[in-house]
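>>> Got a predicted structure here, sequence first:
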Amino acid sequence: MSDAALWVTVVVASLVSLAIKLVGQYAPEHWASSPRVVRTATLVTAALLAALVVVQTVDGGRSISVDARLPALAVAALALALRAPFLVVVVLAAATAAGLRALGWG
């Protein structure tokens, strides 16, 4: 991809994002407060976050890459299951990844 095409893509994506945000800002409030919309928005948010975590954790390009991020994700999931505060979850996951990398894994 050329530099010009890359910049056009970035600018178009930015404008589309801005347009979506503006539509959301000016939509009638009663549309967004219906239980169906709230439930769908919650599920979509969780699905997008899960997809981002999976891609960032195990995607190594053309093959699955298992490195220090995967055990760190498992530690974070366990901490979340035990209802740890979010800051504790992040610190535990970061410490796990850092420790494993210090030991030469990942």
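Thanks, I have it.

>>> contacts, neighbours, all on C-alpha from now
Noted.

>>> Next one: residue 92 from residue 86, what distance?
For residue 92, the distance to residue 86 equals 10 Å [Cα to Cα, to the nearest Å].

>>> Please say which of the two ends up with more neighbours.
Legend: neighbour count by other Cα atoms under 10 Å for residue 92 and residue 86, higher for residue 92 (17 against 12).

>>> What separation is there between the more buried one and residue 73?
The value you get for residue 92 to residue 73, if Cα to Cα is used, is 10 Å.

>>> likewise residue 60?
Counting by Cα to Cα, the gap from residue 60 to residue 73 is 16 Å.

>>> Looking at these two now, which is surrounded by more residues?
residue 73 (21 against 12).

>>> which residues in the protein form helices?
Assigned by DSSP state H, the helices in the chain fall at 3-26, 29-32, 35-58, 69-81, 86-102.

>>> here comes the other one, which I'd like you to weigh against the first:
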Amino acid sequence: MNVWIAVALTAVGCYAVKLAGLLVPVGALERPLVKRTAALLPVALLAALTAQQAFGKGQSLVLDAKAAGLAAATVALLLRAPFLVVIAVAVAVTAGARALTG
């Protein structure tokens, strides 16, 4: 398949999704279930992406240095550390785990 055909089809698809979102009636968006779902959906998607990046490798699940860094970041967050400290802890633990496992 030509790359430009793929780009054009992707652009048309993105436009169609955006247009479909604009055509939803306002009354449908005001329902409590829709509001609750719209508020929780980004959090669920971010959690899924984080889990896939931290624990996935191809078609299998792995526990490696990334998982150790994520666990350390979680502990730092639970201790209410500032965001930059959380990132620094995650980086340090991930680097240390990779250095130990070689």
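Arrived safely. Because the structure is predicted, anything quoted here is derived from the model rather than measured.

>>> Provide the TM-score value for the superposition.
Their TM-score after superposition, calculated using TM-score structural alignment, normalised by the length of structure 2, is reported as 0.69; 102 aligned residues with a Cα RMSD of 3.0 Å.

>>> Run through who's touching stretch 26-36 of structure 1.
Contacting residues not belonging to stretch 26-36 of structure 1 are listed as 37-38 [Cα atoms under 8 Å, 6 or more residues apart in numbering].

>>> Off-centre distance for that stretch?
The chain centre lies 25 Å from the centre of stretch 26-36 of structure 1; the measure is Cα atoms, centre = their mean, to the nearest Å.

>>> With stretch 80-99 of structure 2 instead?
Centroid displacement of stretch 80-99 of structure 2 relative to its chain, using Cα atoms, centre = their mean, is 19 Å.

>>> give me the stretch of structure 1 that it matches.
Stretch 80-99 of structure 2 corresponds to residues 83-102 in structure 1, going by TM-score structural alignment.

>>> What residues of the matching stretch count as buried?
89-90, 92-94, 96-98, 100 (16 or more other Cα atoms under 10 Å).

>>> same deal with stretch 43-59 of structure 1?
For stretch 43-59 of structure 1, a neighbour-count test (16+ other Cα under 10 Å) marks 57-58 as buried.

>>> Around residue 24 of structure 1, count how many other residues there are.
Residues contacting residue 24 of structure 1 under the criterion other Cα under 10 Å number 12.

>>> where's the nearest residue to residue 77 of structure 2 once chain neighbours are set aside relative to residue 45 of structure 2, distance?
Using Cα to Cα, 6 or more residues apart in numbering and skipping the chain neighbours, the partner closest in space to residue 77 of structure 2 is residue 86 (6.5 Å). Per Cα to Cα, residue 86 of structure 2 is found 21 Å from residue 45 of structure 2.

>>> what does residue 80 of structure 2 give?
The gap separating residue 80 of structure 2 from residue 45 of structure 2 is 23 Å, by Cα to Cα.
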